[in-house]
Structure formats: C-alpha cells, structure tokens
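Novice: Below: sequence and its predicted model.
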Amino acid sequence: MKDISILFVCMGNICRSPLAEGVFTHLVAEARLTDRFTIDSAGTGGWHEGEPPDRRSIAVARNHGIDIAGQRARRIRSIDFVSVDLIVAMDRDNMAEVNRIASSEANIQLFGDVALGTGEDIADPYYGGPEGFELLYTRLLTGCSSLLETLVAERTSCSGNTSSVR
C-alpha cells in the first residue's frame, strides 16, 4: 500500500476538522497503519490560525481517549491542492469555498458522501452545548471508520499505479 494523505476541512479549524483529524489518526494508529497515512486538518478561514482546537472538541476527544490538544489551527493553502490525495470538507459551504480556491488537480469530497454515504453536512457545534460535540464525535467516528476501511481496501486492491482516491 502506498501512502495516503488526507486533509479534513471546516470553517475555522477549531471544532469539526481537528476532531476528524484526531479520530482518523486514532483509528489509523489502532489499525497499525500510521506509516501509510499523512493526516491533517485546516480551515477555509484564518481567524483562528495558531490556536488550539475549541476546548469542547478537546474535551470530547479526551473523553474518548484521543488527544488533540497539541493541534494548531491553520488555513488551507494552495500547496494542499496538489500535495494531498483527498480533501474532505465537513459541509457544503466549506466544500464550495474549497472548490472556489482549489486547483483543478484537487480531489475534494464531502464527508457525508465519502465517509458516511448519506450526503449529509456535518453540523458545526460551535454555537451549541456539549451534546453537539458528542454528536459530532459519533458522526466522525462512524464516518472515519468507514473511510479508513474504504481507503485501505482500495489501496490494497490496486496494483500500485492507480486508485479512485486520487
């Protein structure tokens, strides 16, 4: 299997995408596939650059044995569009923004499509309470588990030259 790079994207890179990065990283580590994946997250806006994830995202991750406190928010960069195999947007608004600024080489997918198969947007829990972050964690865990399974199966079945991921 070749390395797969994945970038989770939300608006400010403090709630949804850092938690997705943490969940996916945790699942990859549990599967002993850390050497095969590069996992990151970013935001479409730069309001929180350099800041840690929202304290509620950190708390829900910690409650499930995942540490995301060391992550720092960043804005998506032009290099991401050519260096990342799969860019996963948390909702349609962020997907539209990423598509607006992306190069034609970018592989941009909606989390609800590529990970959940439902087409749903992953709601931003920022303006709500802890229950929204717990629901976010549950949707991300379900989707990231499915996405990991799909990516591993695709890469394992490939001859090494092609993949539907890219």
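Specialist: Looks like it arrived, so ask away.

Novice: When you work out contacts or count neighbours from here on, use the C-alpha atoms and nothing else.
Specialist: OK.

Novice: nearest spatial neighbour of residue 36, skipping sequence neighbours?
Specialist: residue 3 (4.4 Å; C-alpha to C-alpha, 6 or more residues apart in numbering).

Novice: The one you found: neighbour count?
Specialist: When counting by other C-alpha atoms under 10 Å, one arrives at 13 neighbours for residue 3.

Novice: Next: residue 33.
Specialist: Taking other C-alpha under 10 Å as the criterion, the count of residues near residue 33 is 15.

Novice: And here is the other one:
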Amino acid sequence: MKKVLMVCLGNICRSPLAEGILQSKVDANTVSVDSAGTAAYHVGNKPDERSIAVAKKYGLNIKNQRARKFVVKDFDEFDIIYAMDENNYQNILMLARNEEDEQKVKMILNESNPNKNLSVPDPYYGGNQGFENVYKMLDEACNFITKKI
C-alpha cells in the first residue's frame, strides 16, 4: 500500500482538503491518505468550516478529520509527504534525519506545475473565494498524483 501525507501549517484548511480530494480519487485498498500540520495550533480540531463547506460543494465529506502535528515518525509511516508551501516544506525538512527522509518531501503544486515550487496560498484569513481557489489548485494537483501512484 502506498501511503501519502498532506502537510500545511495548522492542518485545518489546505491539507484536510488535499487529503479528502486525493482520497476521493484513489483506491482505498492500494493508497492511504492522511494529513498533518507543522504547527500544533489546532491539534484535535476538525477542519475549518470553510474547508468543510467547499469540500461538501464538490461532494466530499472531510468533517470527521482531526488536526494533528507532523512528527518525525511520519517519515517512517509515509512514502510521499506533500507540503502545501515553501515554509511547510522547510519545516518538514528540518525534521528529516537523512537523505531518504528528504527524498519523500515534495511541494504539492510541482505535480501540476513541474519545477515551479509554487505554494498553495493559505486561505485562513481570506474569504470563501480563497477556499474555492485552493480547492481547484489541489484538485488539479491530485489528478496528477493519481496518475503517478
């Protein structure tokens, strides 16, 4: 089984959406998807209501997810670790123990926009349109990920 981890800052906006989107596109018997945050601000909380709403709009239910913090053990548990932005990417790499850990970490939008190192903007302080935009970016990236796995 291939195991994929989606990581953003607080694990309540971007990475829960990425988790839900990718889960909806893969065979749960062959691919496992989870999400985490590099900060512990929201541990145990459900996703932001705006993330839940935009996911629901597209037929996905992410309201049962709970935020958790990224930990070093995640390098052992997951095959691929997708960071939502450059800060998350660097924070994950700081915890890497070796080159094997580092090789697992990727910027998610490089799947749909190769080698551009684009960031998924954090919609937390924006309006609903920000969540819509993030959903569309992640949906496109997850289409590419699905073809690769």
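Specialist: In hand now; what should we look at? None of these values were measured; they are calculated from a predicted model.

Novice: that older thread, would you mind stating the distance between the residue nearest to residue 36 of structure 1 and residue 140 of structure 1?
Specialist: Residue 3 of structure 1 sits 22 Å away from residue 140 of structure 1, taking C-alpha to C-alpha, to the nearest Å as the criterion.

Novice: Kindly report the same for residue 83 of structure 1.
Specialist: The gap separating residue 83 of structure 1 from residue 140 of structure 1 is 24 Å, by C-alpha to C-alpha.

Novice: distance from the lengthiest helix in structure 2 to structure 1 after superposition?
Specialist: Longest helix of structure 2, by residue count under DSSP state H: helix 128-148. Its match in structure 1 and helix 128-148 of structure 2 itself, once the structures are fitted together, sit a mean 0.5 Å apart by mean C-alpha distance after the TM-score superposition for structure 1.

Novice: equivalent range in structure 1 for that helix?
Specialist: Counting by TM-score structural alignment, helix 128-148 of structure 2 falls onto residues 130-150 of structure 1.

Novice: how about the matching stretch: buried residues?
Specialist: Using 16 or more other C-alpha atoms under 10 Å as the test for burial, stretch 130-150 of structure 1 gives 132-134, 136-137, 139-141, 143-145, 147-148.

Novice: Which residue lies nearest the spatial centre of structure 2?
Specialist: The centre of structure 2 sits closest to residue 6, judged by C-alpha atoms, centre = their mean, with a distance of 2.7 Å.

Novice: And it, what's its match in structure 1?
Specialist: Taking TM-score structural alignment, residue 6 of structure 2 has residue 8 as its aligned residue in structure 1.
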